[in-house]
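Q: sequence and predicted model, in that order:
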Amino acid sequence: MVVAMLANSPPLLEFDLLRSFVAIAESGSFTRAAEQVFRSPAAVSMQIKRLEETLGKSLFLREARQVRLTPEGEVLLSYSRRLLKLNQEAVSQFVAPTIEGTVCFGSPEDIANSVLPQVLAQFARSHPAVAVNVIAGSSTELLSRLDSGELDMALLTAGNVGQDPTRGEVVFTEPLVWATRSGGLAVESQPLPLAVASRGCCWRSMALNALDKHAIEYRIAYACDQSSGMQAAMEADLAIAPIPQSHMRAPFVQVDAKWGLPELGEYQLLFEHRKELGPAGNALASYIVNAWKTPR
């Protein structure tokens, strides 16, 4: 039920609807909000429709590249934040944390800067007594730190040069796509200018192998260990780059098929951990695996 109705009483709003509403308002996108609340964009859109029907008001102005709050939506946002905060405080008063400790977690830099903060924020609300220390780095570096005992667990990208293919559980698979700045001219240049990670990265290997296979001339215009450097090169319209489809953000767009670039296939995200984790580590490991395996 969208609302719980009492005789001659106003409707009671569901907290799941309010969480999705706040996520959209703060991110400016139904797609990004869906990632944060671990639902599909269609499911989030349906939630907002139900919320608008309940209140009899339009909450968002849907534009080409973003959504904006209506005046009524601005009012509801203030109430929603206060209600969610009050709900969290009330629950905290009665539900004492049963698991505590510190977990050292490793992640590739692009994941650590994009999806992971939202996942860990939700974990923190469920397990407030567990401290998570995050170390970002390359997958091969993270595996080395895991083996040396510096890390308890790590997310890794599969297929990097020199990486043991037997390590890690596949938790997420998605297409790797060509990205360029919206309205940019880099994709028209010959040879094709690329922004890629340093040697050994699976994204780089997948992109160069695909171009070589189709005899497309290219040059490495920008090489960087961090995805932020690749994004800077694309934003300056110096190059195009191979990135996971879920990482596509304005002002970047997927290269149109008319340019004839080869498909890159799918890349995999892996999860690896040391054998003995303890209660805190087991709780986080289960949460991470479920978060990425749940359709978003």
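A: Good, I have the coordinates.
Q: for the rest of this, base every contact and every neighbour count on C-alpha atoms.
A: Noted.
Q: can you give me the strands in the stretch 51-200 of the chain?
A: 60-62, 67-69, 101-107, 130-136, 153-157, 169-181, 192-196 (DSSP state E, counting those that start in this stretch).
Q: try it against this one:
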Amino acid sequence: MLRELKTFMAVARHGTFAAAGMHIGLTQSAVSSQIKNLEQALGVRLFDRTGRQAILNAAGVRALPLAREMFELFSQMSIPQKPDEYHGEMKIGAIASAQTGFLPQALLRLRRMAPAVEAKLVPGVSLDLLSQVDAGELDVAILIKPPFELPKELHVQALETEPFVLIVPMDVKGDDPLTILLEQPHVRYDRSSFGGRQVTRFLREQRIEVRVALELDELDAIVKFVENGLGVSLIPQAGLWLERDVNLRVIPLGSLTFHREVVLLMRRGQRDLPLHQLFARCLSKADPADDILYLPHS
């Protein structure tokens, strides 16, 4: 019945039989057949069908966390006790600034300690990565800490804290960040992103209405637009732009400084697994071989 549970979780995640089938490699009719088998075995319907949509009903909502728990428990039966005994794929989600920042060195450490593990890097924005970890599609993800409470099934470990600064073109005069924000066009950090929401809150608290010239989520692209004079921007000190000579001015926010927290996210039931603990150690910038692999609970 495990394949039916996997299909059930996929339909709950993607909302239609066709979309679920595309993600798990089944035809729509095979998905329909497996859901029918599961519902017959349980004696309850799990979805309300509306056109092509498959919406969890009350029984489905109750069954979903139990299905995830059962699937995780079964997966753990074949898990080795030592990281160097692991084989196969580890799916790691990561935001762009982590991919070009501390993640490459962490993956080198992981390869040295668990050489048979194939790391598969999945890029994405924080909200999408969170959803994929929650759905069991990623083993772990590096993302911005969400501005809301996470489900109890998810475990968060802090990695880095990045201060926001104001970046301005070289020809913009003055050093008062609030005055500059009021007077200059703004290259805005995407308001739908977790980091962008922090910028929105800061501007609201300072009662500043900016003139938006452009809005996007990619930090290094924002820096490039500011360098070319499109406007000023509030961004965290993260990304490849910190490793090169930039043609702009960086203005600290002083007492108004706020921060973006980068975290490692995984399902709570997997946080004690040796491979997950090893990867967390690899991200800590310490050499995993010099310390114990097991992390204390937090």
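A: Alright, I've got the coordinates. Predicted model only: the values in this text are computed from it and were never measured.
Q: returning to what we had before: Ala250 of the first structure is nearest to which of the strands of the stretch 51-200 of the first structure?
A: strand 169-181 (8.2 Å; CA to CA).
Q: next, the angle strand 153-157 makes with the closest one.
A: Per axes from the mean of the first three to the mean of the last three CA atoms, to 10 degrees, the angle that strand 169-181 of the first structure makes with strand 153-157 is 50 degrees.
Q: now do strand 169-181 of the first structure and strand 192-196, the angle between them.
A: Using the same axes, to 10 degrees: strand 169-181 of the first structure against strand 192-196 is 140 degrees.
Q: isn't Pro115 of the second structure up against Asp84?
A: Yes - assessed by CA atoms under 8 Å, Pro115 of the second structure is found in contact with Asp84 at 6.7 Å.
Q: buried deepest among the strands of the stretch 51-200 of the first structure, which one?
A: Neighbour counts (mean count of other CA atoms under 10 Å) averaged over each of the strands of the stretch 51-200 of the first structure peak at strand 153-157, with a mean of 27.
Q: pull up the aligned stretch in the second structure for it.
A: Mapping strand 153-157 of the first structure onto the second structure (TM-score structural alignment) gives residues 140-144.
Q: post-alignment, the matching stretch versus the first structure, mean distance?
A: With mean CA distance after the TM-score superposition for the first structure, stretch 140-144 of the second structure departs from the first structure by a mean of 1.3 Å once superposed.
Q: got the contact list for that stretch?
A: 91-95, 98, 125-126, 129-130, 133, 194-195, 260-267, 276 (CA atoms under 8 Å, 6 or more residues apart in numbering).
Q: by contact count, what packs against the helix ranked longest in the first structure?
A: Secondary structure of the first structure per DSSP state H: the longest helix is helix 71-94. Applying 3 or more CA pairs under 8 Å, 6 or more residues apart in numbering; DSSP states H and E, one finds that helix 71-94 of the first structure makes contact with helix 15-27.
Q: the second structure: matching residues for the helix it packs on?
A: Against the second structure, helix 15-27 of the first structure falls on no residues (TM-score structural alignment).
Q: after that helix, which helix or strand is next?
A: helix 30-37 (DSSP states H and E).
Q: what separates the residue sitting furthest away from the middle of the second structure from Gln184 of the second structure, distance-wise?
A: Taking CA atoms, centre = their mean, the residue of the second structure most remote from its mean C-alpha position is Lys173, at 37.1 Å. Per CA to CA, to the nearest Å, Lys173 of the second structure is found 11 Å from Gln184 of the second structure.
Q: do the same with Pro151 of the second structure
A: 40 Å.
Q: ok, Val212 of the second structure next?
A: Taking CA to CA, one finds Val212 of the second structure at 9 Å from Gln184 of the second structure.
Q: Glu215 of the second structure too?
A: Glu215 of the second structure is 15 Å from Gln184 of the second structure, by CA to CA.
Q: what comes up buried for stretch 269-276 of the first structure?
A: Leu269, Leu270, Phe271, Glu272, His273 (16 or more other CA atoms under 10 Å).
Q: do stretch 20-38 of the first structure as well
A: 20-25, 28-38.
Q: tell me, what residue is most central in the first structure?
A: Val115 (2.7 Å).
Q: what do we get in the second structure for it?
A: Checking TM-score structural alignment: Val115 of the first structure goes with Phe102.
Q: its match is in contact with Leu283, isn't it?
A: Yes - the pair Phe102 of the second structure / Leu283 is scored as a contact, 7.4 Å apart, by CA under 8 Å.
Q: how about the strands of the stretch 51-200 of the first structure in TSV, adding distance to Ala250 of the first structure?
A: Shown next, in TSV, are the strands of the stretch 51-200 of the first structure (distance: least, CA to CA, whole Å):
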stretch	distance to Ala250 of the first structure
strand 60-62	16
strand 67-69	13
strand 101-107	24
strand 130-136	24
strand 153-157	24
strand 169-181	8
strand 192-196	17
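Q: wait, which of those is closest to Tyr79 of the first structure?
A: Per CA to CA, nearest to Tyr79 of the first structure of these: strand 67-69, 13.8 Å.
Q: what is the corresponding segment of the second structure for the closest one?
A: Counting by TM-score structural alignment, strand 67-69 of the first structure sits on no residues of the second structure.
Q: same for that strand, what does it pack against?
A: helix 15-27, strand 60-62.
Q: change it to 10 Å
A: Judged by 3 or more CA pairs under 10 Å, 6 or more residues apart in numbering; DSSP states H and E, strand 67-69 of the first structure is in contact with helix 15-27, strand 60-62, helix 71-94.
Q: can you tell me what Val117 of the second structure aligns to in the first structure?
A: Using TM-score structural alignment, Val117 of the second structure sits opposite Val130 in the first structure.
Q: in this structure that match contacts Leu284, no?
A: Yes - using CA atoms under 10 Å, Val130 of the first structure makes contact with Leu284 at a distance of 8.8 Å.
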